[in-house]
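J.: I need the structure of the sequence given here:
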Amino acid sequence: MSKSLRLSEKWFQRGLWLVALAFAWFLIGLGGKIVGNLGGVEDTLTLEQFMQQPRAAQLKATLAQQRQRQAEANAALLQARQKHQVAVANSHSTRETFDNWLATRSVTARSEQDPEVIKRTRELDGLAGAERQALALVEAQEQAYLDASQATDKAQAQWQVLEEAAREPYGDALRARELRVFGYRLLLTLPLLALAGWLFKTRRKGKYWPFVWGFIIFAGFAFFVELVPYLPSYGGYVRYIVGIALTVLVGRQAIVSLQRYLERQKAAEAMPDRERRETLQYDVALARLAKSVCPGCERKVDLKDPSIDFCPHCGIGLFDHCGHCQTRKSAFSRFCHACGTSAPAAPQQTG
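T.: Sure thing, here's the model as predicted:
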């Protein structure tokens, strides 16, 4: 159809389509924000809300206390292990020094009477005792950490029992909330889709068609794109059922539209030639001729063949002769291309 438009009109049409797309883009952005924020209408649900009270609150406090004890015991155990390692290192270093000293000194008297030997032996005994004390502290802290870990595991197991009991009512409440929020979104988008359908039927060729088409694009996007991610799943059954229903509705409408179109075409082909050409819009006729198809039945026709003046499929006149100069011309032209004489039987200009 654009081939039959004037050059300036083509650019105006493209500009208006940009206006329609920009209008739709801003509406889609606003609609996406509104649809996304509708989930905040309902309160957020947590699993803990459906657990047995006050048992859950007491157990939660106990679990937090046991975890704190476990963390403190772990920190104390790390400190005790560090002290034990230091004690072991000191004892080992002093023993090596003592052994080296014994190997190099000249013993002139009995070793048990040597004051230096006795002194160093006592030092080694003291370091060994410190090492044993540090090891005992490590063992005590390990026991404390083990007790705290077992108490924490016990409290955690009791907490899991409460969670399992609350999981089913929590899931039911989540599904009910999901359905309510989806209902809010559906109540918002369904009227938009209905209004878009009415605008498409009655206003799509009006004076303000860019805004009409922008709203139609927005409504279709809001319903078929933005609403789909929030569609309840229930194992996929709802999505498949909705998909089947939409497919049946769209397919039925397509079949009905095709039947109506074929009936209109059959009725039009039964009309007289002149009357048929008068009912065709001028721009539509020129657009179809530019594609080498019959303006009446939309079937392929070899328009370059000078012997063809009528459509071989529906019989509508494609070429005639100017009443003034007898030049062969298109039967849909408003003026003769040879002499400029008006063709009174030409189709009406698009309103």
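J.: okay, CA-based contacts and neighbour counts for the rest of this
T.: Fine.
J.: please report how far Thr152 lies from Pro229.
T.: Per C-alpha to C-alpha, to the nearest Å, Thr152 is found 40 Å from Pro229.
J.: likewise for Gln52?
T.: Distance from Gln52 to Pro229, by C-alpha to C-alpha: 33 Å.
J.: neighbour-wise, which of the two wins?
T.: The neighbour comparison of Gln52 against Pro229 (other C-alpha atoms under 10 Å) goes to Gln52, with 13 against 9.
J.: how about stretch 280-295, which residues are buried there?
T.: Judged by neighbour count using 16 or more other C-alpha atoms under 10 Å, the buried positions of stretch 280-295 are 280-289, 292-295.
J.: now do the contacts for Val107.
T.: The contact partners of Val107, by C-alpha atoms under 8 Å, 6 or more residues apart in numbering, come to none.
J.: another for comparison:
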Amino acid sequence: MSKSMRWSEKWFRRGLWLVAFVFAWFLVGLGGTIVGDLPQVEQRQTLDDFLDPQRAPALKQTIEAAQRAGREAQDALDQARLRLQTAQANNRAARETFSNWLATRHATERPEQDEELIQRTRDLDAYRKAEREALTAVEAQEQAALDASQTQQRAQDQLHEMEEAARETYLSAQRAQELRVFLYRLALTLPLLVAAGWLFAKKRHGTYWPFVWGFIFFAVFAFFVELVPYLPSYGGYVRYVVGIVLTVVGGRYAIRALQRYLERQQQAEALPDSQRRHELDYDLALKRLSKGVCPGCERAVDMKDPQNDFCPHCGMGLHNRCASCHSRKNAFARYCHGCGTPAELATK
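T.: The predicted structure follows:
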């Protein structure tokens, strides 16, 4: 910021820059919301959309039914195993009791106990039969669980094969959808960037420059921050190609801008000194002088040397003397700092 600028003007300009940033912030928020909602214009597709509309639902129903049958078989199997354990325990206890009683029977050899022997044998056969029935129930539930598991696995294998066959088509459609959404975003942000470039070239020094700069900040942010992350990759080729194109375009613009600048400088340096100083902006000239460069050619000049009244590079006058008080003064100053005489009346 130029040292010649008034103190209140400096703070006004800072306030206007704050207005520009606040305006840009609200625009960025609005733009981010719009860009984020753009994918909703496309119906979101999933892999299921590319499967056989008749076979896929049937296989999924088969898998669900097999899972349900498997859970039911497992629950029944747990109950059957519990009953088997009970039957086995009853059978073991009955055989132990029978063995003890039979040992007593051999010791006493009482014929009247033959009828009880027959009854105990029958009871033991009943316990053995109950154990066998419980074991049969366990085996049946294990078979039912195995059948359900195999049915589920076969259906899942078929569904997996169907999904693999449809995956390439799904990925191609997904890439096409991402590209369309990106083009929607590009169609929204690219005109903003073009408008920002025009405003930068034509209106950045106008009366309403805070809104111009706020819009420029917003457009640059929307294009390079909100758009670039959505750029389709395609293995990285698109990003690198876009980066190369942007670099070439930007570099070409910078090179041509530098060439035009050098041409303008050469043409300006060929003009008379009075005309060059008349066309040079007052604040810009003071700003360059404060940085130790010539206001005309922008080359370094030792401003502290009292002998440097003219630029040794382009010949532009840097200092002169007041005709009223003979003080050495800045050639661009509007008034003499020694006596206050207007510069256009007091130079020689």
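J.: so what secondary structure elements neighbour the helix or strand containing Glu96 of structure 1?
T.: Assessed by DSSP states H and E, Glu96 of structure 1 sits inside helix 55-104. Packed against helix 55-104 of structure 1 by the contact rule (3 or more C-alpha pairs under 8 Å, 6 or more residues apart in numbering; DSSP states H and E) you find helix 115-202.
J.: one step back: helices - which of the buried residues of stretch 280-295 of structure 1 land there?
T.: Tyr282, Asp283, Val284, Ala285, Leu286, Ala287, Arg288, Leu289 (DSSP state H).
J.: the most centrally placed residue in structure 1 and Leu27 of structure 1, how far apart?
T.: Structure 1 has Pro229 as the residue nearest its centroid, 6.3 Å off, counting by C-alpha atoms, centre = their mean. Using C-alpha to C-alpha, we find Pro229 of structure 1 at a distance of 19 Å from Leu27 of structure 1.
J.: any idea how far Tyr282 of structure 1 lies from Ala254 of structure 1?
T.: From Tyr282 of structure 1 over to Ala254 of structure 1 (counting by C-alpha to C-alpha), the distance is 27 Å.
J.: same deal with Ile216 of structure 1?
T.: For Ile216 of structure 1 relative to Ala254 of structure 1 (C-alpha to C-alpha), the value is 19 Å.
J.: and these two? Which one has more around it.
T.: More crowded of Ile216 of structure 1 and Ala254, by other C-alpha under 10 Å: Ile216, with 24 against 12.
J.: grab the nearest non-local neighbour of that one.
T.: Ala196 (4.8 Å; C-alpha to C-alpha, 6 or more residues apart in numbering).
J.: check Leu162 of structure 1 too.
T.: Met51 (5.9 Å).
J.: can you count the residues close to the one you found?
T.: 21.
J.: correct me if wrong: it contacts Ala165.
T.: Yes. Under the criterion of C-alpha atoms under 8 Å, Met51 of structure 1 makes contact with Ala165 at 7.2 Å.
J.: ok so, going back, next, format the buried residues of stretch 280-295 of structure 1 as CSV and append distance to Pro210 of structure 1.
T.: As requested, the buried residues of stretch 280-295 of structure 1 are arranged in CSV below (distance: C-alpha to C-alpha, whole Å):
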residue, distance to Pro210 of structure 1
Leu280, 25
Gln281, 21
Tyr282, 22
Asp283, 20
Val284, 20
Ala285, 24
Leu286, 24
Ala287, 22
Arg288, 24
Leu289, 27
Ser292, 30
Val293, 29
Cys294, 30
Pro295, 27
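J.: which of those lies closest to Arg81 of structure 1?
T.: Lowest distance from Arg81 of structure 1 to the buried residues of stretch 280-295 of structure 1 (C-alpha to C-alpha) belongs to Ala287, with 91.1 Å.
J.: that closest one is in contact with Leu280, isn't it?
T.: No. Taking contacts as C-alpha under 8 Å, Ala287 of structure 1 lies outside contact range of Leu280: 11.4 Å.
J.: neighbours of Gly29 of structure 1, how many?
T.: Neighbour number of Gly29 of structure 1 under other C-alpha under 10 Å is 12.
J.: one more: Thr327 of structure 1?
T.: So Thr327 of structure 1, with other C-alpha under 10 Å, has 14 neighbours.
J.: any idea how far the residue lying closest to it once chain neighbours are set aside is from Ala196 of structure 1?
T.: For Thr327 of structure 1, ignoring the flanking residues on the chain, the nearest one in space by C-alpha to C-alpha, 6+ apart is His321 at 5.2 Å. Using C-alpha to C-alpha, His321 of structure 1 is found at 46 Å from Ala196 of structure 1.
J.: who has more neighbours out of the two?
T.: Taking neighbours as other C-alpha under 10 Å, His321 of structure 1 and Ala196 compare with Ala196 leading, 23 against 15.
J.: report the contact partners of the more buried one.
T.: Neighbours of Ala196 of structure 1 in contact, by C-alpha under 8 Å, 6+ apart: Val212, Phe215, Ile216, Ala219, Gly220.
J.: which SSE is the second one in?
T.: Applying DSSP H and E as the criterion places Phe215 of structure 1 in helix 209-221.
J.: what's that helix packed up against?
T.: helix 7-37, helix 115-202.
J.: wait, which of these is closest to Ser333 of structure 1?
T.: helix 7-37 (18.6 Å).
J.: mean deviation of that closest one from structure 2?
T.: Helix 7-37 of structure 1 differs from its equivalent in structure 2 by a mean of 1.1 Å after superposition (mean C-alpha distance after the TM-score superposition for structure 1).
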